[in-house]
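*Asks:* give me a model of this one.
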Amino acid sequence: MSRATSTGTGKPYGLQRVCRVLGFPRSTIYAGRARESGNVVPLVAQRRGPKPEMPDAALLEAIRADLAASPFTGEEHRKVWARLRILRDIRVSRTRVLRLMRENTLLSPHRRPQDKSAQHDSTITTSRPNEMWGTDGVRIETVADGWVWVFSAVDHWHACCVGIHAVKTGNRFAALQPIAQGLLGEFGGTGAEVGRGLTLRMDHGSQYTADDFLNQVRFWGVTPSFAFVAEPQTNGVAERFNRTLKEQAIHGRIFRNLEEVRAAVVEFKDRYNRHWRLEKLGFMSPHEARQAATLKEAA
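*Replies:* Okay, the predicted model is just below:
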């Protein structure tokens, strides 16, 4: 339109006049013409500050190698960042690891929406091992044996699984088995008062409220401690272990019978204790944290 000729003056209108009348910036038109002519090189956003010692391509390769070597699936960026520092001495920013994993779709798909704040605002972690254990059970379906139960016991300090038991009938006696395993391994026996000073956190399931269960626990010298009603986070250590168990060893598999379930959970218990890294432990595994506590106590 700027090149159109005025019928009154016989001269072109001009770009300046046309843009002024239409209220359109001339700079936009000039920029468009420059792009079309190919004389303008587009600016690419550059990272501010000094360049990192390890380029993104090399770091991404290290991240992929770490994920491939990990015995677990669906891990988030913090554990990848921690393993790179601890196992390979690759010291980079955690936000940089997050960015590369996000850009290359390497983040875990397991994301939960933010919920309202929980009623329970206290803590269930302890200052030393064997002060409080959490216990809970999950059900797993098999082809030949139908539904079976897996009961576990987890230490609240270093989240170490001290006992795990797979059984067909999930009654009160089956629920006692991981506790007995833990007492035998941590306290050296299952006699009277062997677990004095230990507290056992559990929910209000029928196995845990049964007289036989409570009487046996008290015989061992263990103090029962029930989680708050309708607040599973108060038994969060055992609940979190069960979630990890299901994600890493149960989901996506078809079990033929109870023996396959038993083999899978026993193998997972050892793999979890030795290799699963927790942020609350400074990204040590439960086994490493227990060793560190033993050495500190011996010193």
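
*Asks:* CA atoms for contacts and neighbours, from now on please.
*Replies:* Will do.

*Asks:* and for the host helix or strand of residue 245, what's in contact with it?
*Replies:* In the assignment (DSSP states H and E), residue 245 maps to helix 236-245. For helix 236-245, contacts defined as Cα atoms under 8 Å, 6 or more residues apart in numbering pick out 124, 134-138, 152-156, 159, 232-233, 265, 268.

*Asks:* at 6 Å what do you get?
*Replies:* Identification of contacts with helix 236-245 by Cα atoms under 6 Å, 6 or more residues apart in numbering yields 134-136, 154.

*Asks:* that one: what's the following helix or strand?
*Replies:* helix 258-275.

*Asks:* list the buried residues of that following helix.
*Replies:* 258, 261-262, 264-265, 268-269, 272-275 (16 or more other Cα atoms under 10 Å).

*Asks:* which parts of the protein are helices?
*Replies:* Here the chain has its helices, by DSSP state H, at 15-22, 26-37, 56-69, 77-88, 94-103, 172-186, 206-209, 211-219, 236-245, 258-275, 286-298.

*Asks:* so which bits of the fourth one are buried?
*Replies:* So that's helix 77-88. 77-84.

*Asks:* here is a second sequence; please produce its structure as well for comparison:
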Amino acid sequence: MSATFFRTAFAKLGRPSQESRNMIRKDNGLSIRRQCELLGLNRSGLYYTPTGPNQAAVRLDESLMERIDHWHTRCPYLGSRKIVAKLQEEGFSVCRKTVRRLMLKMGIYAIYPKPNLSKRNFKESIVPYLLRDYTVSFPNQVWSIDITYIPMPHGHMYLTAIIDWYSRRLVGHYLSDSLEAESVIHAVTETVKACGVPAIINSDQGSQFTSDDYKNLLRNLNIRQSMDGRSRWADNIMIERWFRSLKTEQLYPNEYRTPRELRRLINQYVDDYNNIRPHEALGYKVPNEFYFACFAA
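*Replies:* Below you'll find the predicted structure:
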């Protein structure tokens, strides 16, 4: 192959690529250095072989995340130090830095007052908590939204759920493999289509809820946004308790291997929770009865 061939090939390729690397030959009359010069390649790049993620490390992280979720659900007041102790009791050789990294990845935090409740955006993105001493008198007046981590046999999923304060009815939920803002935007959009527009939606100060896309959605729907006060974990406790009930009563006792099976279990629990589970706070009525009675009156 001649130098002219390499110049022509480089002009066609436009920029260095795997295809151009594959054109390098040891027996074409040009040195490796000269071929790299003509193709615009860094010679050291020829000897680099990309490696995928360490599968053993990935499996270890998934095992740790499953146990972290177990202990967080069972004892939501445990911080990273105490979770490290529980994991070490179970035979895991793990440090606090690893546990904190995984808790951040899962989007969970210990339920007790502390300065930093969750990963936040800039301070100007935080909005006030609107529900202190606030009386809820009818459905769709106030909703709470949050996200929880759910372990899978291979990987994990995230569940976004929305609950109505007045009736305790689970009005919307969405299962996703992503912790991005798109999941909460989808959940709110579909829930509004099914149930109408609430007056207020309350959330924690997580990055999904401080994102511009989420804030613009609520603004366009004329929904007032409320966020938990700093160091006030109990402000969104209603949805946190629902997540705990879902996991301890439905997900932990049952097997699920695929997102479809997990989705079926969640849908079944939501249906049972809304239709057959009485609440003392509702005079032992079920959420759906309490929710729809107001519209029938």
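
*Asks:* what's the TM between chain one and chain two?
*Replies:* Scored against TM-score structural alignment, normalised by the length of structure 2, the superposed chains reach a TM-score of 0.53; 170 aligned residues with a Cα RMSD of 2.3 Å.

*Asks:* re earlier: could you dump the helices of structure 1 to a markdown table with distance to residue 115 of structure 1?
*Replies:* As requested, these are exported to a markdown table (distance: least, Cα to Cα, whole Å):
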| stretch | distance to residue 115 of structure 1 |
| --- | --- |
| helix 15-22 | 51 |
| helix 26-37 | 46 |
| helix 56-69 | 29 |
| helix 77-88 | 22 |
| helix 94-103 | 23 |
| helix 172-186 | 31 |
| helix 206-209 | 29 |
| helix 211-219 | 34 |
| helix 236-245 | 16 |
| helix 258-275 | 28 |
| helix 286-298 | 29 |
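
*Asks:* so which of those comes closest to residue 130 of structure 1?
*Replies:* Ranking these by their distance to residue 130 of structure 1 (criterion: Cα to Cα) puts helix 172-186 first, at 7.8 Å.

*Asks:* corresponding residues in structure 2 for the closest one?
*Replies:* Aligned using TM-score structural alignment, helix 172-186 of structure 1 spans residues 181-195 in structure 2.

*Asks:* which other residues reach the matching stretch?
*Replies:* Outside stretch 181-195 of structure 2, the residues that reach it (Cα under 6 Å, 6+ apart) are 172-174, 208, 214.

*Asks:* what span of structure 1 is stretch 70-83 of structure 2 aligned with?
*Replies:* By TM-score structural alignment, stretch 70-83 of structure 2 lines up with nothing in structure 1.

*Asks:* how long is that stretch from one end to the other?
*Replies:* 10 Å (Cα to Cα, to the nearest Å).

*Asks:* kindly report the same for stretch 143-159 of structure 2.
*Replies:* 16 Å.

*Asks:* for it, buried residues please.
*Replies:* 143-152, 156-159.

*Asks:* quick check: closest non-adjacent residue to residue 178 of structure 1.
*Replies:* Nearest non-adjacent residue to residue 178 of structure 1, counting by Cα to Cα, 6 or more residues apart in numbering: residue 163, 4.1 Å away.

*Asks:* what residue of structure 2 matches up with the one you found?
*Replies:* Residue 163 of structure 1 maps onto residue 172 in structure 2, by TM-score structural alignment.

*Asks:* who are the neighbours in contact with that match?
*Replies:* So residue 172 of structure 2 contacts 161-162, 191 (Cα under 6 Å, 6+ apart).

*Asks:* just residue 129 of structure 2 next, same as before
*Replies:* 226-229 are the contacts of residue 129 of structure 2 under Cα under 6 Å, 6+ apart.

*Asks:* which one (most neighbours) among these?
*Replies:* In terms of neighbour count, residue 228 stands highest of those at 24 neighbours, by other Cα atoms under 10 Å.
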